[in-house]
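A.B. asks: heads up, no residue letters with this:
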């Protein structure tokens, strides 16, 4: 196989100049594989290639002639031990283990190594902490605060209300929200079509309050901000371009901050809140999985633990023999 081919993956592979050329080329080829064949997000490509570059730097330490075929179980364990010694969090170790397992598997499939030591690499899983969510009353107050800010029909206020309403109504990710186009909204059926992880499209419903916010934004707010740079984007920044994730995070933080006693949340916190409230309202777990776009039901099951934890907290507070 020609490992020196010129076609490289676009995007955030980062410089590999610190590595010997014989190793650096594999980092670039792995990034190309993740981007073009596995269809991983730019964030995932960046994280995985950073981890692999760290592993190969460890491999090349004192061995300038090292090859990827030299990676064995001892190499992987020694590299992870360095991460632990440097104070890396348990969740970070779990992710780095996943990264190098993916890499060593790819080495074998692409004919660059005969054996896959990653299959024998064990690592303690990351602790799954329960996400912080709003109580139903707090969520309602956040929506009221967003609506009151939009009453004067200022374009930015109308947009901010749509952001908060849609994130809570649908549970979509912030990247999915920012990527929404006008034709991704079906106002008659009250659904949005979003492109999730792995470029998987799904349809998510929303309710009457979000429908009202969308109608006012499209009719009044968006026309006031639209420019030649707007394209089909549903949500726009103050200069008319497609809104960015940083702007959305600021909007959400400010909306939640307006409610006394509410925990500070990012957009993903509204996603957690939406999922928890759906389950507490009696929604089937698999329906929630489909709404959130989770590939595994185990990921969605985290929200059942959130509901149980909240029930236990209320019980301990209210029951005389708790």
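C.D. replies: Noted; the coordinates are in hand. From a predicted model like this one, the values you see are computed outputs, not experimental measurements.
A.B. asks: CA atoms for contacts and neighbours, from now on please.
C.D. replies: OK.
A.B. asks: Now do the helices in the stretch 1-150 of the chain.
C.D. replies: Ranges of helices in the stretch 1-150 of the chain, per DSSP state H, counting those that start in this stretch, are 21-32, 42-60, 73-85, 90-109, 136-149.
A.B. asks: To residue 124, which of those helices lies closest?
C.D. replies: Closest of the helices of the stretch 1-150 of the chain to residue 124 is helix 90-109, at 6.8 Å (criterion: CA to CA).
A.B. asks: here comes the other one, which I'd like you to weigh against the first:
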């Protein structure tokens, strides 16, 4: 009698365990490769991925590091055992010319640091393989003189990531409203998209969510808050896919609802607007697309840019400005910095401070009130 499926599976598993892995497969010498350098490089990356997985790094982090290693290989025209600091320097300079921020470039460089440390580690035998096959060994091409250092609390573009002024908010959401109103009155195909966009950007402004977080919101992520019964089931937004630590899984946080208009917009969309605009859509997705899928961060960028340009706002503004606006609004309302930090999901209060840029109107109001003078938001100072 033949062996059953379970026996065959076990036999295959045993053969797989006995087969040489990583560098050992090349030291074995029993396999002939048509393109030996490419085979060695691919095997390096495969074992590097296993090593990163053993450290518990997320799949996206591992894939990103592999992409950057392949990118350096392509841009330099050299294999890892041929890399020199000059190759790495030229690759880094190219990213700077492309407009990468210092923080982004540092992340890219750290990926190469990790890969070079792996292939140069004698415990993984890649040095022995490369010396035997190519007469060269992988080297650590990074050092303290060609890596970006972290010298400041904030390394982004200050002009791009800032809160919107009141005038800019009015202009932006006026276009949002006009698009939805016009499309609905003319029965245009884009009516559903226009209404979804309105809810999407109000959600980002009303709960301070990032693009990825906003795209991942489900209807059931809204919960009741016993302390604010006036908001009904929209008293809390549970963010399930908040920004993770490097290499870690997404974090979670609960954002308390602060603004009645945000709760009302979410309620109207969930109870009536979503099903009317997207009949038959998955019952859990808050912000669907015309193809009944989930909107992506890239689509959020494109929708924001389209509205921003129509509103005549500076082209460096991006959706993250709505999160900055949310944080600044809470500070101007008198919220303690620690509570704003919790709402935004920041680990360090210094990060939250970067998000706050008090408006001129607010500073004028505080100044005049400290001098015993009344302030009217519409008319200005009143003695």
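C.D. replies: Now that the structure is in, tell me what you want to look at. All values reported here derive from a predicted model rather than from experimental measurement.
A.B. asks: So which of the helices of the stretch 1-150 of structure 1 is nearest residue 201 of structure 1?
C.D. replies: helix 42-60 (17.9 Å).
A.B. asks: Report the inter-axis angle for that closest one versus helix 73-85.
C.D. replies: Inter-element angle recorded for helix 42-60 of structure 1 and helix 73-85: 110 degrees (by axes from the mean of the first three to the mean of the last three CA atoms, to 10 degrees).
A.B. asks: now for helix 42-60 of structure 1, which elements pack on it?
C.D. replies: helix 21-32, helix 73-85, helix 90-109 (3 or more CA pairs under 8 Å, 6 or more residues apart in numbering; DSSP states H and E).
A.B. asks: roughly how far apart are residue 273 of structure 2 and residue 182 of structure 2?
C.D. replies: 16 Å (CA to CA, to the nearest Å).
A.B. asks: what about those two, which has more around it?
C.D. replies: Between residue 273 of structure 2 and residue 182, residue 273 has the larger neighbour count (other CA atoms under 10 Å), namely 18 against 14.
A.B. asks: From residue 369 of structure 2, how far off is the more buried one?
C.D. replies: Separation of residue 273 of structure 2 from residue 369 of structure 2 (CA to CA) stands at 43 Å.
A.B. asks: before we move on, back to that, of all the helices of the stretch 1-150 of structure 1, which lies closest to residue 259 of structure 1?
C.D. replies: Of all the helices of the stretch 1-150 of structure 1, helix 136-149 comes closest under CA to CA, at 6.2 Å.
A.B. asks: Show me the contact partners of that closest one.
C.D. replies: 157-158, 160-161, 164-165, 255-256, 258-259, 262, 277 (CA atoms under 8 Å, 6 or more residues apart in numbering).
A.B. asks: one more time with 10 Å
C.D. replies: With CA atoms under 10 Å, 6 or more residues apart in numbering as the test, helix 136-149 of structure 1 has contacts from 133-135, 150, 153, 156-165, 168, 209-210, 213, 251-252, 254-263, 270, 273-274, 276-277, 280.
A.B. asks: Filter those residues down to the buried ones.
C.D. replies: With neighbours counted by 16 or more other CA atoms under 10 Å, those contain buried members at 133-134, 150, 153, 156-165, 168, 209-210, 213, 251-252, 254-257, 259, 262-263, 270, 273-274, 276-277, 280.
A.B. asks: So which of those belong to helices?
C.D. replies: 156-165, 168, 209-210, 213, 251-252, 254-257, 270, 273-274, 276-277, 280 (DSSP state H).
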